[in-house]
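K.L.:
Have a look; sequence and predicted model below, questions after that.
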Amino acid sequence: MAQLQDSAELLATELVTNAYRYSSGPAALRLRGVGSNRLRVSVWEANPYIPTPFDKRSGPAVGPVPAEADGGRGLFLVCHYVEAWGGYPLGDHLFGRGGKLLWYEVGVPAAHWVAA
């Protein structure tokens, strides 16, 4: 999955940065292979608010952010460059604190698959 490294790292920094900026509690990053050609990146944080578009599982793409806006471009980039994304509240069962989990998946295009 070396082809996914650069984009997965760049997009993960957006979710981790948002967790740092908007949550006063702990956060965690998880990477998991999904099959041989997909990677799921998840970020858990203590803040329960789920931002748009992550509040709708793999919903419609987010539109461009107005030039005068102070923020919102990072999540636009995440949703534009991934294959699927979503978010859900966790209640009080994870680490006894609740919060939310935001995730996305990136995949290797079929043209790059290597026959085993």
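P.N.:
All right, it came through fine. Numbers count the residues shown, from 1 in each chain.

K.L.:
can we go C-alpha only for contacts and neighbour counts from here?
P.N.:
Noted.

K.L.:
what's the next secondary structure element after the host helix or strand of residue 29?
P.N.:
Using DSSP states H and E, residue 29 maps to strand 27-34. Using DSSP H and E, the helix or strand that follows strand 27-34 in sequence is strand 38-45.

K.L.:
just how off-centre is that next one within its chain?
P.N.:
How far strand 38-45 lies from its chain's middle: 6 Å, per C-alpha atoms, centre = their mean, to the nearest Å.

K.L.:
Use this one as the comparison:
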Amino acid sequence: MRTVSPPHTWSYALRLPHDPRAARVARMTVRAALAGHGRHELVDDVELMASELVTNAYRHAGGPCSVRISALGDGRLRVGVRDSHPYVPPPFAEPGSPLVRAVPGATGGRGLHLVQECAGTWGAWSLGEALPGRRGAGKVLWCEVGAVARPVPE
């Protein structure tokens, strides 16, 4: 039996421990995956978005996280980061809502602004509250870059 997938779709998943080096590992993985698929034009944006989402998971979720990078076949790339904390921050909770601005001089609070600036679209999937013995609690924050290729009328 053969598995067949469209030629321009692929996906990589990586589970990261709760470790301050996790964002660096995510950046290296993004760079390698996109280079291997010839998507050099998206490396900087996707690397930044993955890094910021993983850093957010490290700082606020208190546990491991997972990163998935997927080519959607129409030129778009999706980055999703899953963690165990159920809180979905704006603008992911309600796309279109403004972000809370970082306090001037603060050393943090700008990551989701950067994701919002780089991404064409973003969203979240809530996976529910953590209960004893329950897998799947937390959330997935995702964002996409890249344009859908449209044929030019003649």
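P.N.:
Received the coordinates, thanks. Note that the structure is a prediction, hence the values are computed from the model and not measured.

K.L.:
TM-score of the superposed pair?
P.N.:
Overlay of the two chains. TM-score (TM-score structural alignment, normalised by the length of structure 1): 0.79; 109 aligned residues with a C-alpha RMSD of 2.6 Å.

K.L.:
angle of the strand holding residue 29 of structure 1 against strand 38-45?
P.N.:
Per axes from the mean of the first three to the mean of the last three C-alpha atoms, to 10 degrees, the angle that strand 27-34 of structure 1 makes with strand 38-45 is 160 degrees.

K.L.:
helices or strands up against strand 27-34 of structure 1?
P.N.:
helix 5-22, strand 38-45 (3 or more C-alpha pairs under 8 Å, 6 or more residues apart in numbering; DSSP states H and E).

K.L.:
how big is the offset of the first one relative to structure 2?
P.N.:
Following the fit onto structure 2, the mean deviation recorded for helix 5-22 of structure 1 is 0.8 Å by mean C-alpha distance after the TM-score superposition for structure 1.

K.L.:
corresponding residues in structure 2 for that helix?
P.N.:
Counting by TM-score structural alignment, helix 5-22 of structure 1 falls onto residues 43-60 of structure 2.

K.L.:
what comes up buried for the matching stretch?
P.N.:
Neighbour-count burial for stretch 43-60 of structure 2 flags 43, 45-58 (criterion: 16 or more other C-alpha atoms under 10 Å).

K.L.:
What lies in contact with it?
P.N.:
Stretch 43-60 of structure 2 is contacted by residues 18-20, 22-24, 26-27, 30-31, 34-35, 63-65, 67, 79-83, 85, 111-112, 114-115, 118-119, 141, 143, 145 when judged by C-alpha atoms under 8 Å, 6 or more residues apart in numbering.
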